[in-house]
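1. model this:
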Amino acid sequence: MKSIVCLHSLTPDQIGQIGQAAPGFDLIVKNKKDVSAEQIQNAEVILGWSKTIAEEALREYSKLKWVQTWSAGVDTLPLERLRDKGVLLTSASGVHAIPISESIIGMMLSFSRQLHMAVRHQLKKEWKSDLAVPGLGTLGEISGKTLVIVGVGEIGRETARLAKAFGLRVIGVRRSDKPEPHVDRMYKMDNLHEALGQGDYIVNILPLTAETRHMFNAAAWNAAKKGAYFINVGRGPTVDTASLINALNSGRLSGAGLDVFEEEPLPAEHPLWEMEQVIITPHVAGSNDRYAERVIDIFADNLKAYVQGQKPPRNLVDYGRMY
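-> Below you'll find the model as predicted:
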């Protein structure tokens, strides 16, 4: 019998959902430590991924034909080996739109209302009505400001929708300049620096590719509007961290909200920890209590097509673009 190996916990309802989509498949639900080499080698479909299963899954004689990741990003997977083996790869892109967009708005509000400084004073039991970071102004508001979203996909669209409700002007940047309902103006990636020069808040939602690595560098900060806030919920290596720290120290940027980093976990001795104008979250912007539910919805839709001999319709990764 053909088999599906899932490396993540599932509820009985989710198991039933997969069973209805692929009644002719045996579903094996085990974590990466308990699944056997034989089960991986015989799996036609793998839901999730781990470095620990890579060698068995990619052996010449393994039966693997399709991997559905549990994550939106695929840059940590062995893309060349999967491509060379002819494996279909689909991501969980789209599951993060609501939690990440809410995290973005939360960081923007925190900077505007200096909530991150209020928490620091609270921990010290200090009553300070002047919450502003020295040299970076006073309490403000996001209404009337301009938000630049770099990488307008599912997350960017939802962020733009929320931003309009707060009265922001929204500029988008992506490969295509095709208009979006809540984006006032869309730029192509070639015009990134022109767009950055208009943003009071700059949000990076780019995937990691050869083209996007260190795209946010000294030249980008110099092109950005002086005093802008930068928020990164895309991929850590799309940012040159050393140049980011320089931009923050010089006042070129007023602050940074960072959920992802070039090195994770961020080392305890890293200077970003000590910077008052920086908000750090440990790569959790996309986490929430509905994550698994949304992944399984994507997987079930793809699975229904797959068992009928069709390519998965949702989030099929283009190996050339790496997303």
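2. Please make it C-alpha for all contacts and neighbour counts, starting now.
-> Fine.
3. Quick one: residues in contact with stretch 301-317.
-> Identification of contacts with stretch 301-317 by C-alpha atoms under 8 Å, 6 or more residues apart in numbering yields I18, A21, A22, L88, L89, T90, S91, A92, S93, I298, Y323.
4. Could I get the full set of helices for the stretch 101-250 of the chain?
-> 115-123, 154-165, 192-196, 218-223, 241-250 (DSSP state H, counting those that start in this stretch).
5. Mind listing what's buried along stretch 121-131?
-> L131 (16 or more other C-alpha atoms under 10 Å).
6. What of stretch 76-84?
-> L79, L82.
7. Please apply the same query to stretch 44-55.
-> In stretch 44-55, counting by 16+ other C-alpha under 10 Å, buried: E44, V45, I46, L47, G48, W49, I53, A54.
8. Could you also give me the structure for this second sequence? I'd like to compare it with the first:
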Amino acid sequence: MKFTMHPGPWPDVIDEVVAAGHTYVTDPAEAKFLIYNGGRAEGGADGLPSPLPESIGFIQYPFAGVDHLIDSGLIKPGVRWANAGGVYGRPVAEIALSLLLSQLHQVKAAAMAGSFRDRGELDARQGWLFHDTTVALIGAGGIGRELIKLLEPFGVHVIAVNRSGREVPGADETYPMDRAGHVWSRADHFVLTAPLTEDTRGMVDAGVLAKMKPDTVLVNVGRGQLVVTDDLVTALQNGTIAGAAMDVVDPEPLPDGHPLWQLPNATILPHIAATGRIARLLVAPQIIENAAAFERGERMPTEVDAEAGY
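-> A predicted model of the protein is given here:
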């Protein structure tokens, strides 16, 4: 099939898709599918071509989260979209594990202290992943499955929470999201990897934070809006939980001078778990798989369900 990439070509990705038997064209009107690596608008240098040529059978977005595209109206009825759900499981899982460990071991607090004088205080706040530790993965999809593999050497007890309650390989227990209320008070630490939907938006608020253990570390590598930021700041300042470590925040970008930058028990990364650089390395096989399913007249493996939000 003929395809194009808009608004900016990624030569390595194009070369891989061409090697699979497809033909790259620069004119969207000639293309059967479009790889869209732009923002949330139509038209303009960074937006989707407007009007969208009738020849386009589906649009491939090279990242996982599409809630912003749905909210902005860019994903519309009548046009099929596919995302890159699951493609970045391993790199995001690596970030999640590094955030959890760095917050447990007080890396940011030590860097802010700038002195060995605080060694005793830092050690008193230090935590570990021992065999009697329970880690809950909220939204146990591709990232969660990869994280379970990385957690295996630590011997922790893993609780997986997903939408369906379907068993997650490697997890010790699995619960559906709507029957997992007890998990907030039971697990020692949490990793959020859930997509942003109407059901998950603001799911971690003051009430949920109050249920957590005081030595809990909360990690968010899903979507920033899963957490009510003001409630989290209060919980960290008051010692409701021990710490938070996040690659995604709300608002994003996090403004300079925001309390989360200054709190020693909050570790923030600027959304670098799945960037365009890693997308260029990993996304082509998923595009090829989706294109093959489309040609066969089937639902694509990562086809977006606009009503579900992912």
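9. thinking again about what came up before, could you dump the helices of the stretch 101-250 of the first structure into JSON lines with distance to G309 of the first structure added?
-> As requested, the helices of the stretch 101-250 of the first structure are exported to JSON lines (distance: least, C-alpha to C-alpha, whole Å):
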{"stretch": "helix 115-123", "distance to G309 of the first structure": "52"}
{"stretch": "helix 154-165", "distance to G309 of the first structure": "27"}
{"stretch": "helix 192-196", "distance to G309 of the first structure": "41"}
{"stretch": "helix 218-223", "distance to G309 of the first structure": "46"}
{"stretch": "helix 241-250", "distance to G309 of the first structure": "45"}
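10. Can you tell me which of those helices is nearest to R81 of the first structure?
-> helix 154-165 (27.9 Å; C-alpha to C-alpha).
11. what's the mean gap between the closest one and the aligned bit of the second structure?
-> Its matched residues in the second structure lie on average 1.1 Å from helix 154-165 of the first structure after superposition (mean C-alpha distance after the TM-score superposition for the first structure).
12. Read off where that helix ends up in the second structure.
-> Using TM-score structural alignment, helix 154-165 of the first structure corresponds to residues 142-153 of the second structure.
13. Give the buried residues for that stretch.
-> Buried-residue list, stretch 142-153 of the second structure, by 16+ other C-alpha under 10 Å: G142, I143, G144, R145, E146, L147, I148, L151.
14. Relative to T197 of the second structure, how far out is the second one?
-> In this structure, I143 of the second structure and T197 of the second structure are 17 Å apart, going by C-alpha to C-alpha, to the nearest Å.
15. Tell me which stretches of the first structure form strands.
-> 2-6, 25-29, 43-47, 66-68, 88-90, 146-150, 169-174, 185-188, 201-204, 228-232, 253-258, 278-280 (DSSP state E).
16. starting at the chain centroid, how far to the fourth one?
-> To tie it back to what came earlier, the one meant is strand 66-68 of the first structure. 19 Å (C-alpha atoms, centre = their mean, to the nearest Å).
17. Quick check: that strand compared with the second structure, mean distance?
-> Looks like 0.9 Å for strand 66-68 of the first structure (mean C-alpha distance after the TM-score superposition for the first structure).
18. In terms of secondary structure, what does that strand contact?
-> In this structure, strand 66-68 of the first structure makes packing contacts with strand 43-47, strand 88-90, judged by 3 or more C-alpha pairs under 8 Å, 6 or more residues apart in numbering; DSSP states H and E.
19. which bit of the second structure covers that strand?
-> Counting by TM-score structural alignment, strand 66-68 of the first structure corresponds to 58-60 in the second structure.
20. Pull up the distance across stretch 198-212 of the second structure, start to finish.
-> Stretch 198-212 of the second structure: ends 23 Å apart by C-alpha to C-alpha.
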